[in-house]
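Chemist: this is the structure alone, sequence omitted:
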């Protein structure tokens, strides 16, 4: 059921429809209030919503409506919403709002969220926003921005709770109650030594279950899973997945605690990296859905041009057997089946292998097992497909020889496709070339050329046409 929200005037309205999108009924309430510049009504409609709902609402509005809505809401607008927006939509909205309004809004955010928003601004506007932030927040955000993109340093928040090992439970609880600068959300307390190195963690539930005189060091978990600030965010996500972490301390090159990464940030990383792999596998790059048409087209054209080159290569192979095709028209009819089946089989093997590489499920010791397994699958699938297609082709053209030829061609082509689909991504990964981008082009070229050549060569020798 779509979510509904009660309004102060007694009505209920669906915020989202059955597909999970912002409903037309809700937009029909928002837009008239925007035209009237009715801040009270807009606040009444939007304030009860989660920031993710408000983010989707902003993306459903036109660009000028977004900035007008934020401007009308004023202090009632939660700048946490900006972290839920598509990157291009956020950048456009930030440009419309101006650096002064952005700086005022970001003061309420934790450092990791502020970094995510400021990162979309041009350098000169970043400096303007940072200059208007309180000194403590400015230092925290500036230090995070100094780390490379897509690293733990950019992902972490600098608000965390750290206590020395000699404190007891009672003192720690009193500290948590009295400190006004605690993070909005945290799951663990970090135990640090005199050099501020993390030596343990204490989960909040464990802290609350212990007697006040008990030493923090005695209840701490000393198996600390730390990540370096310069570590790639994909490696961080794998660490969280492998050890089922809720949070992890981030350390600098000297091993000092400088921040914390929480599971909500890691979920965003997993989603972003998965989307990136899917886009790159299709050869469309990392362009967002809101990117300009010209930019999207420019990113895709190179791969289409490469495919044109591979298409001419396949056509050249067919040209070698033009005489054979002229003497037996059935070959021209059946050729697409061979190439199509080889391409599909290779894509299956390639997708499994690329995904395993992306998730680091394949090590150097397991690579031969992956290739061997895909080859066995190719043999089984090739045999089944060959029998089905061979029987169909033989009955269609009333010639068992045609069925035998295409069956043999399919077995060989699907076997080669399985080999290429599993082996090429591993080679590219070893050569530090992104297999998600390059594998598809190489696979298409090899399976097409192999399929056409094997089928036409077999037919030529079988029927004595060469």
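Modeler: Now that the structure is in, tell me what you want to look at. Source: prediction; values computed, not measured.

Chemist: from now on I want contacts and neighbour counts done on CA atoms only, so please keep to that.
Modeler: Noted.

Chemist: ranges for the strands of this structure?
Modeler: 4-6, 12-14, 162-163, 188-192, 198-203, 227-228, 247-251, 257-262 (DSSP state E).

Chemist: out of those, nearest to residue 407?
Modeler: strand 227-228 (53.7 Å; Cα to Cα).

Chemist: name the residues that touch the closest one?
Modeler: The contact list for strand 227-228 (Cα atoms under 8 Å, 6 or more residues apart in numbering) reads 152-153, 236, 248-253.

Chemist: skipping adjacent residues, who's closest to residue 219 in space?
Modeler: residue 202 (6.8 Å; Cα to Cα, 6 or more residues apart in numbering).

Chemist: please apply the same query to residue 196.
Modeler: residue 256 (5.3 Å).

Chemist: any idea how far that neighbour is from residue 265?
Modeler: 21 Å (Cα to Cα, to the nearest Å).

Chemist: rewinding a little: buried subset of the contacts of strand 227-228, written for PyMOL?
Modeler: To isolate the buried members of the contacts of strand 227-228 in PyMOL, using 16 or more other Cα atoms under 10 Å:
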select buried, resi 152+153+236+248+249+250+251
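
Chemist: turn the contacts of strand 227-228 into CSV, including distance to residue 376.
Modeler: Converted to CSV, the contacts of strand 227-228 look like this (distance: Cα to Cα, whole Å):
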residue, distance to residue 376
152, 40
153, 44
236, 34
248, 41
249, 44
250, 44
251, 46
252, 47
253, 47
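
Chemist: closest one to residue 304 out of the contacts of strand 227-228, please.
Modeler: residue 236 (34.1 Å).

Chemist: which residues touch the closest one?
Modeler: 152, 227, 266.

Chemist: looking at these, spot the one nearest residue 317.
Modeler: Nearest member of the contacts of residue 236 to residue 317, counting by Cα to Cα, is residue 266, at 48.4 Å.

Chemist: use this one as the comparison:
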């Protein structure tokens, strides 16, 4: 923005000052800035909104959208410059992005998508309704439209959907000078982000990769084949979780993507992988708790609908625990202290089972646990459960004995504690291992099964021992 030396910067366009006030020391949007955006949206002051937003990073604009209501988002999105809108759309939560896309005219959206790499553009187009998708694609140049349609032709969670088709490749007979001259001549046609030049044969199959940093340090006459290093190729059909594992294991910055014939069709860069790793980790954490990925824009009914089925399942397992307790109602009537003490056994068993479950699920996700060390891991967790039981049993046994003034009650709860922690260690490891072997996601239903098992066996062991020993 340019202003004359004599004219003050208009208040509505003082974006630099606004930018300083937008972010706190923790890089989070300040409440004061969010309030200013809301006030401008309420007033319908488009110039003020543009001044507030145009210098924000797209990730901060996406974060801002999460703090606004649907009505305010509808106003704000209309005043985002096309280039900022383009870079913001891939950053938005899925639910908010779908809502925002409904508000953007198809011509504006088509213009914005042309600013994105093919992978990001495909991710946005995927969220469009069929009729809106057809209008947006029809308004785009043929080359951009073909790239997006090609990306959407791959499976949703595959490397083909994740990759960007924009890639820098050079024939094997080129020198460093040839390559540098070619890159400089590309101008706007260069990929937005790339780290390697892929050296290919006449059939467009990758032979190796030359890092940009190495290319720029080498003499112009040096041949690319002398500089290239082996490239870790990604098959276009590989699952994105598998791709993330490869990147993490081999510390990759980028990797070429090849089709079934081994031809170079695109590349995947580390910025995409960071998003995948975060997404997979978030899903696993949420699934362990029995909830879905709830965004800030989700309504009450959507949240209830995602949580209610798991709570219903928990209700069924709790009823099973209650049924076990009812089997020993006569014992409890004679020794009321048992009713006070039995939740301790089941609660500690549940916590111990969750600990073993969490460690096992993580080890499976990171490929640290497989057939070669599964038995060793199981017996290690069993030893941990036994050790914890032998530590906790005397503590709770002495306390319960003194409280109930009956040493036998202390012995019963101590023994029950040891046995239930062994059960917890067993199911905490075997449940996710079994689900994984059966090709089910171990993060989805393991926690419910582990908790139900430790509750049922906790009540059964404690009340069963009490019946045998005390009556």
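Modeler: Right, received. Where do you want to start? Here the structure is a predicted model, which is why all the values come from computation and not from measurement.

Chemist: and the gap between the equivalent of the residue nearest to residue 196 of structure 1 over in structure 2 and residue 257 of structure 2?
Modeler: Alignment note (TM-score structural alignment): residue 256 of structure 1 maps to residue 263 of structure 2. Counting by Cα to Cα, the gap from residue 263 of structure 2 to residue 257 of structure 2 is 8 Å.

Chemist: residues in structure 1 aligned with the longest helix seen in structure 2?
Modeler: If you go by DSSP state H, structure 2 has its longest helix at helix 371-404. The aligned range for helix 371-404 of structure 2 in structure 1 is 364-397, by TM-score structural alignment.

Chemist: what comes up buried for the matching stretch?
Modeler: Result for stretch 364-397 of structure 1 [16+ other Cα under 10 Å]: buried residues 367, 370-375, 377-379, 381-383, 385-387, 389-391, 393-394.

Chemist: likewise stretch 132-150 of structure 1?
Modeler: Buried-residue list, stretch 132-150 of structure 1, by 16+ other Cα under 10 Å: 132-133, 137-138, 140-142, 144-145, 147.

Chemist: over to stretch 431-438 of structure 1?
Modeler: 434-438.

Chemist: and it, which stretch of structure 2?
Modeler: Counting by TM-score structural alignment, stretch 431-438 of structure 1 corresponds to residues 438-445.

Chemist: what lines up with residue 330 of structure 1 in structure 2?
Modeler: That one, residue 330 of structure 1, aligns with residue 337 by TM-score structural alignment.

Chemist: neighbours of its match, how many?
Modeler: By other Cα atoms under 10 Å, the residues close to residue 337 of structure 2 number 14.

Chemist: same question for residue 276 of structure 2.
Modeler: Neighbour number of residue 276 of structure 2 under other Cα under 10 Å is 18.

Chemist: what sits closest to it if chain neighbours are left out?
Modeler: residue 244 (6.8 Å).

Chemist: got the contact list for whatever residue of structure 1 lines up with that neighbour?
Modeler: Counting by TM-score structural alignment, residue 244 of structure 2 corresponds to residue 237 in structure 1. For residue 237 of structure 1, the contact set (Cα under 8 Å, 6+ apart) comprises 266-267, 269-270.

Chemist: cutoff 10 Å now
Modeler: Contact analysis of residue 237 of structure 1 by Cα atoms under 10 Å, 6 or more residues apart in numbering lists 152, 245, 263, 265-270, 273, 359.

Chemist: Throw those into CSV and include distance to residue 22 of structure 1, thanks.
Modeler: Below are those laid out as CSV (distance: Cα to Cα, whole Å):
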residue, distance to residue 22 of structure 1
152, 33
245, 33
263, 26
265, 24
266, 26
267, 23
268, 21
269, 24
270, 24
273, 25
359, 33
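
Chemist: matching residues in structure 2 for stretch 409-417 of structure 1?
Modeler: Using TM-score structural alignment, stretch 409-417 of structure 1 pairs with 416-424 in structure 2.

Chemist: how much does that stretch stray from structure 1?
Modeler: Taking mean Cα distance after the TM-score superposition for structure 1, the mean distance separating stretch 416-424 of structure 2 from the aligned residues in structure 1 is 0.4 Å.

Chemist: same thing with stretch 276-286 of structure 2?
Modeler: Stretch 276-286 of structure 2 sits 0.7 Å off on average (mean Cα distance after the TM-score superposition for structure 1).

Chemist: just how off-centre is that stretch within its chain?
Modeler: 3 Å (Cα atoms, centre = their mean, to the nearest Å).

Chemist: residues in structure 1 matched by it, start to end?
Modeler: Taking TM-score structural alignment, stretch 276-286 of structure 2 hits residues 269-279 over in structure 1.

Chemist: again, but for stretch 299-312 of structure 2
Modeler: Against structure 1, stretch 299-312 of structure 2 falls on residues 292-305 (TM-score structural alignment).

Chemist: what residues of that stretch count as buried?
Modeler: 296, 303.

Chemist: can you tell me what sits against it?
Modeler: 88, 282-291, 307-311, 437-438, 440-441.

Chemist: chain center to stretch 202-211 of structure 1, what's the gap?
Modeler: So, by Cα atoms, centre = their mean, the centroid of stretch 202-211 of structure 1 is 35 Å from its chain's centroid.

Chemist: tell me which residues of it are tucked away?
Modeler: 202-203, 207.

Chemist: again, but for stretch 278-297 of structure 2
Modeler: 283-293, 297.

Chemist: ditto for stretch 114-132 of structure 2
Modeler: 114-128, 132.

Chemist: just name the closest of the residues you listed to residue 331 of structure 2, please.
Modeler: residue 127 (59.7 Å).

Chemist: using JSON lines, lay out the buried residues of stretch 278-297 of structure 2 together with distance to residue 176 of structure 2.
Modeler: Listed next are the buried residues of stretch 278-297 of structure 2 as JSON lines, based on distance: Cα to Cα, whole Å:
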{"residue": "283", "distance to residue 176 of structure 2": "44"}
{"residue": "284", "distance to residue 176 of structure 2": "45"}
{"residue": "285", "distance to residue 176 of structure 2": "47"}
{"residue": "286", "distance to residue 176 of structure 2": "49"}
{"residue": "287", "distance to residue 176 of structure 2": "50"}
{"residue": "288", "distance to residue 176 of structure 2": "51"}
{"residue": "289", "distance to residue 176 of structure 2": "54"}
{"residue": "290", "distance to residue 176 of structure 2": "54"}
{"residue": "291", "distance to residue 176 of structure 2": "53"}
{"residue": "292", "distance to residue 176 of structure 2": "50"}
{"residue": "293", "distance to residue 176 of structure 2": "47"}
{"residue": "297", "distance to residue 176 of structure 2": "51"}
